[in-house]
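> Sequence and predicted structure below; questions after.
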Amino acid sequence: MKELVKETIKKDLFINGEWKTANQYTPLYSPYSGECIAEVPAATLEEVEFALQSAYEARNIIASMPSHRRASILENLVKLLEEKADEAAQILALEAAKPITTAKAEIARTIQTYKFAAEEAKRIHGETIPVDAAPGGEGRIAYTVREPIGVVAAITPFNFPMNLVAHKVGPAIASGNTVVLKPAQQTPLSAFFLAELLQEAGLPAGALNVVTGSGSLIGEKLVTDERVQKISFTGSPEVGIGIRNKAGLKRVTLELGSNAAVIIDKDVDIDSIIARCVSGAFAFQGQVCISLQRIYVHEELYSAFVEKFVAATQKLIIGDPLDASTDVSALISSKDVQRALGWIEEAKQQGAKLAAGGQTKNNILYPTVLLDVDPTLKVSCQEVFAPIVLINKFSSVDEAIELVNDSKYGLQAGIYTQNIHTALKATQQLHVGGVIVNDIPTFRLDHMPYGGVKESGIGREGVKYAIEEMTEQKLIVFNQTNSSV
């Protein structure tokens, strides 16, 4: 991998099946080393217009393609990704400072996501309607079909630049839509890598277009352009709410913020869950939508849990993302490091206890554990997106559920308990998009429905569920009597 950074890579826009020289380029820097690793296009409005027109003109080509052919393209992509998995993981480590072991895990999940997309391409179907169940329905046959919606605008974040893109591009191709992809400014190389593979896999020209540059400029054009029929966005609530307000009648899926929590009941063997909770809190520096940010532990287990959790946290290896032993590396930007430090300092000044971490080295924030945190503080009520976790105690599960629900977010939550009645109560009363029993809220498989409530967003991902939101249902009715009604 180190050979790849000896000379700066220069990438072009991918539009209408071709690599297009851009009018402007900007440098891309490694979050870990600070070195310039690439020159990346900064698309103008004219270049975005070209991408949109290409996607719009290609929509009928891919829509009319038989489902087995779309599935075959995705299967080809899977094979190419499997062959180039190491290269893909190295790109993630380079552009996002994702520890290489974690990056490899993301590529494995990305492969699974495209496999699911290939399979679901063959399963898009409607249903027959028993029209004679209503008076006047006699002598008629009715059924529904699902048709592609058209052009999908995919706006993706930096934290899972392969797999979160797959959750938008995979279902779109499977269901016969075209895509204009706007990746995060810090992680464009993985999107260009995907474009290369899909071109080789046989995707028709214009079915995928990749434009990089200013999020506000490109996003505004994609959100307001009448040719775009669906917007799939993963990012901050502020941007997501702005998209929703401007999108009009477009379909919109928003995956937004979270401050995911887990409840640990008094009957739990804490030794069996410490490693899992530490991983949930600090994997990829906490820059995960369902990263474990809040831990609520029953007062009978609190002291022992904190002691063991802190000890395990302090064993994590900090360093170079390209080192296979590294657990935690640099945050995505120095700005995020300073923000996180500010939130830690605010918590300390308001009485929280710093049990681990809190210091930095370059862009690395050491895994940080805070105790006795007031729920109104930023590290509790906002999304930290950094390696920071709080541990507070509770005296009853009802109190813990109330603490979890006391949030403007509601993506996923977890509960560890051996009591089936407690578990059922939690599944019923936790106001989130997904409740994970006897595991951390960070658990996700790529074919499950995934999404939240409140300011965590609207709509669902997970390949099958994304396809439903990328297709229109059409009703067909045949009158067999040929008589007037």
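Arrived safely.

> C-alpha from now on. contacts and neighbour counts both.
Noted.

> now residue 91: how far from residue 27?
Applying Cα to Cα, to the nearest Å, the value for residue 91 to residue 27 is 16 Å.

> which one of the two has more residues nearby?
residue 91 (24 against 15; other Cα atoms under 10 Å).

> Make sure the more buried one is indeed in a helix.
Yes. Secondary structure assignment (DSSP: H, G, I helix; E, B strand; the rest coil) places residue 91 inside a helix.

> wouldn't it be in contact with residue 188 here?
No. Between residue 91 and residue 188 there is no contact under Cα atoms under 8 Å: 9.8 Å.

> what residues are shared contacts of those two?
Residues touching both residue 91 and residue 188 (Cα atoms under 8 Å, 6 or more residues apart in numbering): none.

> list the contacts for the closest residue to residue 208 other than its chain neighbours?
Leaving aside its chain neighbours, residue 208 sits nearest to residue 179 (4.8 Å; criterion: Cα to Cα, 6 or more residues apart in numbering). Counting by Cα under 8 Å, 6+ apart, residue 179 makes contact with 55, 151, 152, 153, 154, 169, 172, 207, 208, 209.

> Just name the closest of those residues to residue 221, please.
Of all the contacts of residue 179, residue 221 sits closest to residue 153, with 10.1 Å by Cα to Cα.

> coming back round to it: separation between the residue nearest to residue 208 and residue 312?
From residue 179 to residue 312 the distance is 43 Å (Cα to Cα).

> Over to residue 88?
On the measure of Cα to Cα, residue 88 and residue 312 end up 30 Å apart.

> dropping in the other structure now:
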Amino acid sequence: MALDGTAAAAERAFEAWKESSRLERRRLIDAWLEQVGAVREELARLLVQEIGKPITLARAEVARAEATLRATAEVVAAFGEQAVPYDLMAGAEGCRAVLRRFPVGPVLAITPFNFPVNLAIHKLAPALAAGCSALWKPSPQAPETSRLLWESFEAARLAVAAPVHLLQLLGTDPAAAEELARDPRIAAVSFTGSERVGRYLERALAGKRLLLELGGNGAVVVDEGVDAGAVARQLAPAAVAGAGQSCSKAQRIYVHRALWDAFAPAFVAAVEALPVGDPLDPATVVGPLIDEAAARRVDESVDRAVAAGARVLLRGERAGALLPPVVLTGVPETDPLQCEEVFAPVAVLTPVDTFADGLARAADTRFGLRASAYSRDQRHLRLAASTFRAGGVLLNLPPTFRLDAAPFGGVQASGNGFEGPGWAMEGFTEGRLIVEGPAL
């Protein structure tokens, strides 16, 4: 279908769907949940085949996608209308009011390679549940995974007789996606990906509703007095699981100097204990990066950091796209491994003299997706919550900790808005205050 026809079809589907009832929308999401459940193992196997995700993590991703659909179905019942107590306000006696949310129109969702099932569901299911139609540009690295997920939706759509073209699967050509994004019939664009592309979209789509999740530079501050071994074991998979290809991974870990001698070797041992290798092996935690070029770039970045004075605590030999975990210390604060997003199994440990010092250094970043702090001092935890400028602050938890029904998003260079079914639905709707006075 030509791009003009694609946008027109999305607009027609929206016109047919926007007046659907909550019951109809919930039935659609429930039917999609059932269809995803029927192909969950096939989806997981395709994730291994196409992006090298370890099979255990692939199965977990599909399970999370099912949880996201389930949460979306639950939100539908309570979403869309809020009573406003006008009759409590002087001068409005006898008035009744509601704040009602209306779908904005066709939504274009652009999703990345690292979670091609669950991140797609996080955009598409709330858009459809809000009454919008959707167009989906998936990652080019996972074409068969994306096609199977779309086919599961089509089976659900047919089962409940929802409008044709309600969800359209697009090709992966960025230029075509940009042309569609600029089309005035597309009401909103939801993008997860790199900061560079996100900032380009901000300029190119000025004035259009744009929801962005642009990655992070996950910082963790570890205070004195905590159990070094327990914290290390929790942070190790947060830093390197799935080859570290997560926007909320633990990347920069600032450790109180009083705990350093216990924590650093415990963290290295915990990372080293995570199985690396064949993604089809259920024991594997760290599989390959998305391709050999990505692994080579990261390996070269580590070489440059070492040449600049960093000390290696753990490093193995790269084999094609498989890059064993890397743990460094002494990395300059201006090095990209400290100040940029590293989408790889690399962690940087830095000793600090005080918790406050660690917090200040951790918070000195243009990113703002996820940050963590570990302490037994409640004052320190409260200080962390007020100091970190991030969409999510995790206390005594790793930055990767996420429940799919909860809000997830970033600020600063990490984007805007929240995902999570109810919050995403707000992003795909607009509010309208409706006030009714007494009859005259």
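Ah, there it is. Everything quoted here is computed from the prediction, not taken from an experiment.

> Between residue 88 and residue 312 of structure 1, tell me which one has more neighbours.
residue 88 (22 against 15).

> how about the more buried one, what's its match in structure 2?
The equivalent of residue 88 of structure 1 in structure 2 is residue 43 (alignment by TM-score structural alignment).

> How about residue 73 of structure 1?
Per TM-score structural alignment, residue 73 of structure 1 is aligned with residue 28.

> For that match, which three-state class applies?
Under three-state DSSP, the three-state class of residue 28 of structure 2 is helix.

> Could you measure from it over to residue 88 of structure 2?
With Cα to Cα as the criterion, residue 28 of structure 2 and residue 88 of structure 2 are 39 Å apart.

> Between these two, point out the one with more neighbours.
Neighbours per residue, other Cα under 10 Å: of residue 28 of structure 2 and residue 88, the larger number sits with residue 28, 24 against 11.

> Do I have it right that that one meets residue 155?
No. In this structure residue 28 of structure 2 lies outside contact range of residue 155 using Cα under 8 Å: 10.2 Å.

> would you turn the contacts of residue 179 of structure 1 into CSV with neighbour count?
Below are these laid out as CSV (neighbours: other Cα atoms under 10 Å):
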residue, neighbour count
55, 28
151, 29
152, 33
153, 28
154, 25
169, 26
172, 31
207, 32
208, 29
209, 28
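
> and residue 219 of structure 1, how many neighbours does it have?
Other residues close to residue 219 of structure 1 by other Cα under 10 Å number 21.

> Trace residue 128 of structure 1 over to structure 2, please.
Using TM-score structural alignment, residue 128 of structure 1 pairs with residue 83 in structure 2.

> And residue 318 of structure 1, by the same measure?
So, by TM-score structural alignment, residue 318 of structure 1 is matched to residue 276.

> Distance-wise, check the spatially closest residue to that match that is not a sequence neighbour relative to residue 60 of structure 2.
Closest residue to residue 276 of structure 2 apart from its sequence neighbours, by Cα to Cα, 6+ apart: residue 286 at 4.6 Å. Plainly put, residue 286 of structure 2 is 14 Å away from residue 60 of structure 2 if you go by Cα to Cα.

> between those two, which one's more packed in?
residue 286 (30 against 15).

> Thought residue 239 was touching the more buried one, still the case?
No. Between residue 286 of structure 2 and residue 239 there is no contact under Cα under 8 Å: 10.2 Å.

> list residues touching both of those two?
Taking Cα under 8 Å, 6+ apart as the criterion, residue 286 of structure 2 and residue 239 both touch residue 345.

> which stretches of the stretch 1-150 of structure 1 form strands?
9-10, 13-15, 18-20, 25-29, 36-41, 128-129, 140-148 (DSSP state E, counting those that start in this stretch).

> Ranking the ones you listed by mean neighbour count, which comes first?
strand 13-15 (a mean of 25; mean count of other Cα atoms under 10 Å).

> Now residue 251 of structure 1: closest residue in space that isn't a chain neighbour?
According to Cα to Cα, 6+ apart, the nearest residue to residue 251 of structure 1 is residue 230 (4.5 Å).

> what about the one you found, which helix or strand?
Assigned by DSSP states H and E, residue 230 of structure 1 falls within strand 228-234.

> Provide the aligned range in structure 2 for that strand.
With TM-score structural alignment as the criterion, strand 228-234 of structure 1 aligns to 186-192.

> Let me know whether residue 377 of structure 1 touches residue 345 as I believe.
No. Taking Cα under 8 Å as the definition, residue 377 of structure 1 is not a contact partner of residue 345, at 10.7 Å.

> number of nearby residues for residue 197 of structure 2?
12.

> Is it correct that it falls within a strand?
No. Applying three-state DSSP, one finds residue 197 of structure 2 to be helix, outside a strand.
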